[in-house]
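Engineer: one predicted model, sequence on top.
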Amino acid sequence: MTRKIDTILFDLDGTLINTIDLIIASFQHTLKVYFPERTYPREEVVSFIGPPLSETFGRLNPGHEEEMIHEYRSFNHANHDRLVTEYEGVQETLDTLKDAGYQMAIVTSKRRDTAFQGIELMKLNAYFPVVISLDEVTRYKPDPQPVDLALEGLGATAEHAIMVGDSQHDILSGKNAGTLTAGVDWTVQGADHLASFEPDVMLTSMRDLPEYLKAFK
């Protein structure tokens, strides 16, 4: 018997909202402050996207994580509304899914206040009664804890859920929690890279998701 899917969990950045230019600019600004002698091209900065800032900056500059995070967030907040844009088809897809009765949550590695800056800018509040951010977890994606907490908040189970995201951390977190997984081919790290982590489906547009889910009614 085909498993029934009634719950959809989404990553935020790079999946529901286009924050890629903002993230890359924030990294490049911060790295310029701390490593002025080096240039970090866009292609290299892309490899930093996914893990929490503490992990990335801890690897790049051990012992200076907190001050680098502060620099990053100051730039990020100041430039947020100027650089964040919407992805085509997201709003209408969320309307379709909500009307169809799916329950939905966001699972992000951002801090809660920063996540809600993007959620409110793109008017996504009404779709997501549960938002799991970095502030709610002790272990972050790819650990299953963020997904588990979102499912718990919705009163849902992994067997009946799918995790949608643009990085391997999203796919692995969903797999580790026992959900189906969907990758998005507009990922900044490249569709082939994300597909190598074997999500159950790769979406070429967010509009593909309702059609895919028809098989799990």
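Structural biologist: Thanks, I have it.

Engineer: from here on, just use CA atoms for contacts and neighbour counts.
Structural biologist: Fine.

Engineer: show me what contacts Leu60?
Structural biologist: Residues near Leu60 by C-alpha atoms under 8 Å, 6 or more residues apart in numbering: none.

Engineer: tell me how far it lies from Ile17.
Structural biologist: According to C-alpha to C-alpha, to the nearest Å, Leu60 stands 27 Å off from Ile17.

Engineer: repeat that for Glu86.
Structural biologist: Applying C-alpha to C-alpha to Glu86 and Ile17 gives a distance of 5 Å.

Engineer: residues shared between the contacts of the two?
Structural biologist: Taking C-alpha under 8 Å, 6+ apart as the contact rule, Glu86 and Ile17 both touch Met122.

Engineer: look at these two and report which has more neighbours.
Structural biologist: Counting neighbours by other C-alpha atoms under 10 Å for Glu86 and for Ile17 shows that Ile17 has the greater number, 20 against 16.

Engineer: now do the contacts for the more buried one.
Structural biologist: Neighbouring residues of Ile17 by C-alpha under 8 Å, 6+ apart: Val84, Thr85, Glu86, Tyr87, Gly118, Met122.

Engineer: out of the residues you listed, who's the most crowded?
Structural biologist: Using other C-alpha under 10 Å as the neighbour test, the contacts of Ile17 are led by Gly118, with 23 neighbours.

Engineer: surely that residue is in a strand?
Structural biologist: No: judged by DSSP: H, G, I helix; E, B strand; the rest coil, Gly118 forms no part of a strand; its state is helix.

Engineer: now, which of the contacts of Ile17 lie within strands?
Structural biologist: Members of the contacts of Ile17 lying in strands (criterion: DSSP state E): Thr85, Glu86.

Engineer: of the contacts of Ile17, closest to Lys141?
Structural biologist: When the contacts of Ile17 are compared for distance to Lys141 (C-alpha to C-alpha), Gly118 wins out at 19.7 Å.

Engineer: try this one next to it:
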Amino acid sequence: MHTLLKGIRLVVFDLDGTLVDSVPDLAAAVDGALRELGYPAAGEARVRDWVGNGSLKLMERALADALGEPPSDALLARAHEAFLDHYGRDPSSRTRLYPGVREALDGLREREMPLALVTNKPYAFIAPILDSMGLVDYFGLCLGGDSLPEKKPHPAPLWQVAAHFDVAPQACLMVGDSRHDIAAGKAAGFRTAAVPYGYNHGEPISHSRPDGVVESLSELV
């Protein structure tokens, strides 16, 4: 067992960029929405740098790139609705588990460690993706970016999970790939662990000063 897990009674995972590489599906939906509104596709490489703050912010960044300036609220609302429509049709066919994820989840489950998922992705998309990856049964609670009024980096979702499992924050571990995950974990009083391979806007995750970094989640067990 990794030293990061010493004294830990609940592990909370981020989804996109931590457990799964979902950018190919997200990019397809972003590009579909942009084309529907008459703008050129952004492409997967750009979308990879825009992921991390929920779908509304994703489309705001995509439109700002296309327009060269921030979009109006009305245009953003139309684009976001188009994105949700495109993504809802196919949220997982190109999405893949990162190496080591299943081994980590299996190992933690064998230790009877409660697991939860907190993502900024809209809640409606969580189950279809977990189901397609065969991960539905691992998590005792899942929260999306629209499950509460606040989302990461606000600590509220993490506090909600800790309260649900009746575990003190200092006995919880937040595992993520971005500065938003680490900031949320620190603000909530959680221990924090990071992976270096996800979506962090081109910034090394070590700059966020997590309590530990693992190259693969399999290192946790």
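Structural biologist: Arrived safely. Treat the numbers as computed from the prediction; the structure is a model and nothing was measured.

Engineer: elements contacting the biggest helix by length in the second structure?
Structural biologist: Across the second structure, the longest stretch assigned as helix under DSSP state H is helix 73-89. Helix 73-89 of the second structure sits against helix 23-36, helix 55-67, with contacts defined as 3 or more C-alpha pairs under 8 Å, 6 or more residues apart in numbering; DSSP states H and E.

Engineer: got the buried residues for the longest one?
Structural biologist: By neighbour count on 16 or more other C-alpha atoms under 10 Å, the buried set for helix 23-36 of the second structure is Val23, Pro24, Asp25, Leu26, Ala27, Ala28, Ala29, Val30, Asp31, Gly32, Ala33, Leu34.

Engineer: quick one: what's aligned to the fifth one in the first structure?
Structural biologist: Think Ala27 of the second structure. Correspondence of Ala27 of the second structure to the first structure, assessed by TM-score structural alignment: Ile24.

Engineer: before we move on, what about Gln170 of the second structure?
Structural biologist: By TM-score structural alignment, Gln170 of the second structure lines up with Glu159 in the first structure.

Engineer: wasn't that match part of a strand?
Structural biologist: No: Glu159 of the first structure sits outside any strand when classified using three-state DSSP, being helix.

Engineer: so what's the residue count around it?
Structural biologist: By the other C-alpha under 10 Å criterion, the neighbourhood of Glu159 of the first structure contains 15 residues.

Engineer: out of everything not next to it in sequence, what's closest to it?
Structural biologist: Ranked by C-alpha to C-alpha, 6 or more residues apart in numbering and with sequence neighbours excluded, the top spatial neighbour of Glu159 of the first structure is Thr179, at 5.8 Å.

Engineer: hmm, that neighbour is touching Asp170, no?
Structural biologist: No: using C-alpha atoms under 8 Å, Thr179 of the first structure makes no contact with Asp170, being 10.9 Å away.

Engineer: between these two, which one's more packed in?
Structural biologist: Comparing Thr179 of the first structure with Asp170 by other C-alpha under 10 Å, the one with more neighbours is Asp170, at 31 against 28.

Engineer: please name the residues that touch the more buried one.
Structural biologist: Asp11, Lys141, Pro142, Met163, Val164.

Engineer: quick one: which of the residues you listed is nearest Asn76 of the first structure?
Structural biologist: Of all the contacts of Asp170 of the first structure, Asp11 has the smallest distance to Asn76 of the first structure: 18.6 Å, by C-alpha to C-alpha.

Engineer: quick one: contacts for whatever residue of the second structure lines up with the closest one?
Structural biologist: By TM-score structural alignment, Asp11 of the first structure lines up with Asp14 in the second structure. Neighbour list for Asp14 of the second structure: Leu117, Val118, Thr119, Met174, Val175, Gly176, Asp177, Asp181 [criterion: C-alpha under 8 Å, 6+ apart].

Engineer: so the first one versus Ala33 of the second structure, what's the distance?
Structural biologist: Looking back up the chat, that one is Leu117 of the second structure. Using C-alpha to C-alpha, we find Leu117 of the second structure at a distance of 27 Å from Ala33 of the second structure.

Engineer: with adjacent residues omitted, what lies nearest to the equivalent of Phe75 of the first structure over in the second structure?
Structural biologist: Using TM-score structural alignment, the equivalent of Phe75 of the first structure in the second structure is His86. In space, His86 of the second structure comes closest to Ala29 once its chain neighbours are excluded; the distance is 5.0 Å by C-alpha to C-alpha, 6+ apart.
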